[in-house]
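S.K.: Below: sequence and its predicted model.
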Amino acid sequence: MPDQTKHSLRDLFLRNKRDLLAYLTRRVGSDDASDLLQETFARALRYESFREIADPPAFLQRIAANLLRDLARRRKIERRIIDSGRDAADVPSEADEGEGRLDLERQSKRLQAAMADLPPGCREVLTLAIHDNLSIEEIAARLGISENGARKQLRRAVLRCRAAVE
């Protein structure tokens, strides 16, 4: 990437980081907002046709919105994995909502750690299922493995993740 483009991206970052950080913080809180802000600019840096963008701040906003959608989808799937191991009696009542939220956050962190510790094949299959929302057939085709192999990898990953959060 030419120095000119790097400078223009740096200037764009300096001009827009406060607004984007405020936008992201309103949506997900301060803990995740800074990571999403960093990822927004990392993705903008990787975009090859950056000079051709008519409205760079709107482009950054679109990247941030897409990252928010990805995070929401990932959390929904994480909750589904976590909740699949719970009984209805284990679900927190409204009175315990604050404590339940903290417990869910702890479980989410354990799940993320478990996902990071998965063998590469399992992690790749789980990532394609969660992040890219691919079917077993699509995962198998993309990775060049059998559908049965993809199912086994996914099953192994889910069992390890479920064990980590229980």
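M.R.: Perfect, thanks for sending it. On a predicted model such as this, the values are computed, not experimentally measured, just so you know. Numbering: from 1, shown residues only.
S.K.: From now on I want contacts and neighbour counts done on CA atoms only, so please keep to that.
M.R.: OK.
S.K.: where does residue 141 fall, helix, sheet strand or coil?
M.R.: helix (DSSP: H, G, I helix; E, B strand; the rest coil).
S.K.: And for stretch 21-41, what's in contact with it?
M.R.: Contact with stretch 21-41 is made by 13, 17, 20, 60, 63-64, 67-68, as judged by CA atoms under 8 Å, 6 or more residues apart in numbering.
S.K.: So what would you say the end-to-end distance of that stretch is?
M.R.: End-to-end distance of stretch 21-41 (CA to CA, to the nearest Å): 11 Å.
S.K.: And it, what's buried?
M.R.: In terms of neighbour count (16 or more other CA atoms under 10 Å), stretch 21-41 has its buried residues at 21, 23-25, 33-34, 36-37, 40-41.
S.K.: Spell out which helix or strand contains the residue most central in space within the chain, please.
M.R.: Nearest to the geometric centre of the chain sits residue 71, at 4.1 Å (CA atoms, centre = their mean). In the assignment (DSSP states H and E), residue 71 maps to helix 56-83.
S.K.: Second structure for comparison follows:
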Amino acid sequence: MNAFKALYANHHSWLNHWLRKKMGNHFDAADLAQDTFLRVLLSGDADKLHEPRAFLTTVASGLVSNFYRRKKLEQAYLDALLHLPEAEAPSPEAKAIMLETLVEIDGLLDGLPYKVRKAFLLSQLDGMSHADIAGELGVSISTVKRYIVQAVEQCCFGGA
């Protein structure tokens, strides 16, 4: 714990400043700095770091990437909701649940190969047939079926 306290004391201000330049605002930078140190704390590796700034930058960069990815996904979802008739618009609670679900599914699919993700999304979002997906991806129908099963397993069981 002493190693973590020293890491935090010696590098928090620097990381916060680095993130402020990346994010363009103090609030998001402060949140991501805290998230970065939380990950380091939970990893238990604070006492093993030989290049702490390089490590913190790597962790923080991943969090910045996730932040912008989530913002992009959130904006796409909100844009899609604009096309719904007002009577069909979900409640604020339903919107929040849907957004969290989309972010979770996006994270799960992110670890899959491109063609597996693409087959799943074409099937689920665009309603394409297996034959049409096979044609678009240049693979067999049985491969498309295997891809979709792989993606569903990833979403349901986290790849287990």
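M.R.: Thanks, I have it. Bear in mind the structure is a predicted one, so any value in this text is a computation, not a measurement.
S.K.: and the two most separated of the buried residues of stretch 21-41 of the first structure?
M.R.: 25 and 41 (15.8 Å; CA to CA).
S.K.: do you know how far residue 120 of the second structure is from residue 110 of the second structure?
M.R.: As judged by CA to CA, residue 120 of the second structure and residue 110 of the second structure stand 12 Å apart.
S.K.: Sorry, wrong one. I was asking about residue 149 of the second structure.
M.R.: 16 Å.
S.K.: more neighbours, the two?
M.R.: For residue 149 of the second structure versus residue 110, neighbours defined as other CA atoms under 10 Å are more numerous around residue 149 (14 against 11).
S.K.: Which helix or which strand is home to the more buried one?
M.R.: Using DSSP H and E, residue 149 of the second structure sits within helix 141-157.
S.K.: which residue in the first structure lines up with residue 50 of the second structure?
M.R.: Matched to the first structure by TM-score structural alignment, residue 50 of the second structure sits across from residue 54.
S.K.: And for residue 35 of the second structure?
M.R.: Aligned partner of residue 35 of the second structure by TM-score structural alignment: residue 39.
S.K.: And its match, how far from residue 83 of the first structure?
M.R.: Taking CA to CA, one finds residue 39 of the first structure at 29 Å from residue 83 of the first structure.
S.K.: Likewise for residue 5 of the first structure?
M.R.: 46 Å.
S.K.: who's more crowded, the two?
M.R.: Neighbour count, other CA under 10 Å: between residue 5 of the first structure and residue 83, residue 83 has more, with 17 against 13.
S.K.: how about that one, what's its partner in the second structure?
M.R.: Under the alignment (TM-score structural alignment), residue 83 of the first structure pairs with residue 79 in the second structure.
S.K.: what's the distance between its match and residue 122 of the second structure?
M.R.: As judged by CA to CA, residue 79 of the second structure and residue 122 of the second structure stand 19 Å apart.
S.K.: Next: residue 12 of the second structure.
M.R.: Using CA to CA, one gets 43 Å for the distance from residue 12 of the second structure to residue 122 of the second structure.
S.K.: same question, residue 3 of the second structure
M.R.: With CA to CA as the criterion, residue 3 of the second structure and residue 122 of the second structure are 48 Å apart.
S.K.: picking that back up, element containing the match of residue 35 of the second structure, please.
M.R.: In the assignment (DSSP H and E), residue 39 of the first structure maps to helix 30-46.
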